[in-house]
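Asker: Pasting the sequence and the predicted model now:
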Amino acid sequence: MINQIGQVMLYVNDQDASKDFWTEKLGFEVLADETDGPVRWIEVAPKGAATSIILHNKAFVAQMNPDMNLGTPSLMYFTDKFDELYSDFQNKGITVGDIVQIPSGRVFNFADNELNYFAVLEKK
């Protein structure tokens, strides 16, 4: 039986720029940066996280598997330092949306360097 999400595949146009965004702006760690022939993948994650993001070259994946859905996954991150994180993202020049109250708490969206949007939910 499945008991955890291990990795999320994120298909990007520029792997190095995306790696810089996730590590330098969000503080994720690089867990792996591997190349096997023409295939390169970069694994990033918050320190100690059980789930990681794999940055794949979108054009290469499309060439290898034309039927693959290369759309951005809808990811929701959790934080217990919501206001601090929101301000930090703004100070780093990250595109952030307005803070919105939803039934499960406060949430805001942010965009990476390729304008893929993700969400952050306050978890206390």
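Answerer: Received the coordinates, thanks.
Asker: going forward, measure contacts between C-alpha atoms and count neighbours the same way
Answerer: OK.
Asker: Leaving out chain neighbours, which residue sits closest to the residue most central in space within the chain?
Answerer: With distances taken as Cα atoms, centre = their mean, I53 lies nearest the centre of the chain, 6.2 Å away. In this structure, I53 finds its nearest non-sequential neighbour in V8, 4.8 Å apart by Cα to Cα, 6 or more residues apart in numbering.
Asker: got another, please set it beside the one above:
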Amino acid sequence: MLTSITITQIYVPDQDQALDFYVGKLGFEVTNDMDFGPMRWLTVALPGAPDRAVLLEKPGPPSMSEETAAEVRAAISKGVAGGHLFFACDDASRTHAELKAAGVEITEDPVDQPYGIDFGLRDPFGNHIRIAQMKGA
């Protein structure tokens, strides 16, 4: 039986720029950075949680043709084909203020929801990110 999700994936057209955002602005740590010839296996995780990583995958060979990769990059940049990541925090207002001060593109300010307070942002490529302070946290 399956026991957990260990790696999830999002497309990022520029892995070095993705590192700057996910590590430099959001506080992730690099868990793997390996060169496999036609591809770079680059994963990041929140500190203390290396068993739940995000693969920052550049669209292209060997998983898809260069023509398809160009279409994927165009769709991501429009915000229509990017991934979605959901994170929890202890204090949505403080986290929102810290990310805004770091220059992160906030797409939705904190909103009270039935489950807690959450807000939205995008990475430099158009991937959607939601951060929530869950009720009872």
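Answerer: Alright, I've got the coordinates. Treat the numbers as computed from the prediction; the structure is a model and nothing was measured.
Asker: TM-score for the pair, please.
Answerer: A TM-score of 0.88 describes the superposed chains when it is computed by TM-score structural alignment, normalised by the length of the first structure; 120 aligned residues with a Cα RMSD of 1.6 Å.
Asker: Trace the residue nearest to the centre of the first structure over to the second structure, please.
Answerer: Under the alignment (TM-score structural alignment), I53 of the first structure pairs with V54 of the second structure.
Asker: tell me the average deviation of the helix or strand hosting its match from the first structure after fitting.
Answerer: Using DSSP states H and E, V54 of the second structure falls within strand 53-57. Between strand 53-57 of the second structure and the aligned residues of the first structure, the post-superposition mean distance stands at 0.7 Å (mean Cα distance after the TM-score superposition for the first structure).
Asker: And the next helix or strand past that strand?
Answerer: Assigned by DSSP H and E, the successor of strand 53-57 of the second structure is helix 66-77.
Asker: If you count contacts, what does the helix or strand following that next one end up packed against?
Answerer: Following helix 66-77 of the second structure in sequence order, the next helix or strand is strand 84-88 (DSSP H and E). Applying 3 or more Cα pairs under 8 Å, 6 or more residues apart in numbering; DSSP states H and E, one finds that strand 84-88 of the second structure contacts strand 128-134.
Asker: what does the strand it packs on rub up against?
Answerer: Residues from elsewhere that reach strand 128-134 of the second structure (Cα atoms under 8 Å, 6 or more residues apart in numbering): 79, 82-92, 115-123.
Asker: picking up where we left off before, can I assume the residue nearest to the centre of the first structure is in contact with Y11?
Answerer: No: look at I53 of the first structure against Y11 with Cα atoms under 8 Å: they stay out of range, at 10.0 Å.
Asker: Against which helices or strands is the strand holding V54 of the second structure packed?
Answerer: By 3+ Cα pairs under 8 Å, 6+ apart, strand 53-57 of the second structure packs against strand 7-11, helix 15-19, strand 40-45.
Asker: Return the set of buried residues in that strand.
Answerer: For strand 53-57 of the second structure, burial by neighbour count (16 or more other Cα atoms under 10 Å) applies to 53-57.
Asker: okay, now L10 of the first structure: neighbour count?
Answerer: Neighbourhood size, L10 of the first structure [other Cα atoms under 10 Å]: 20.
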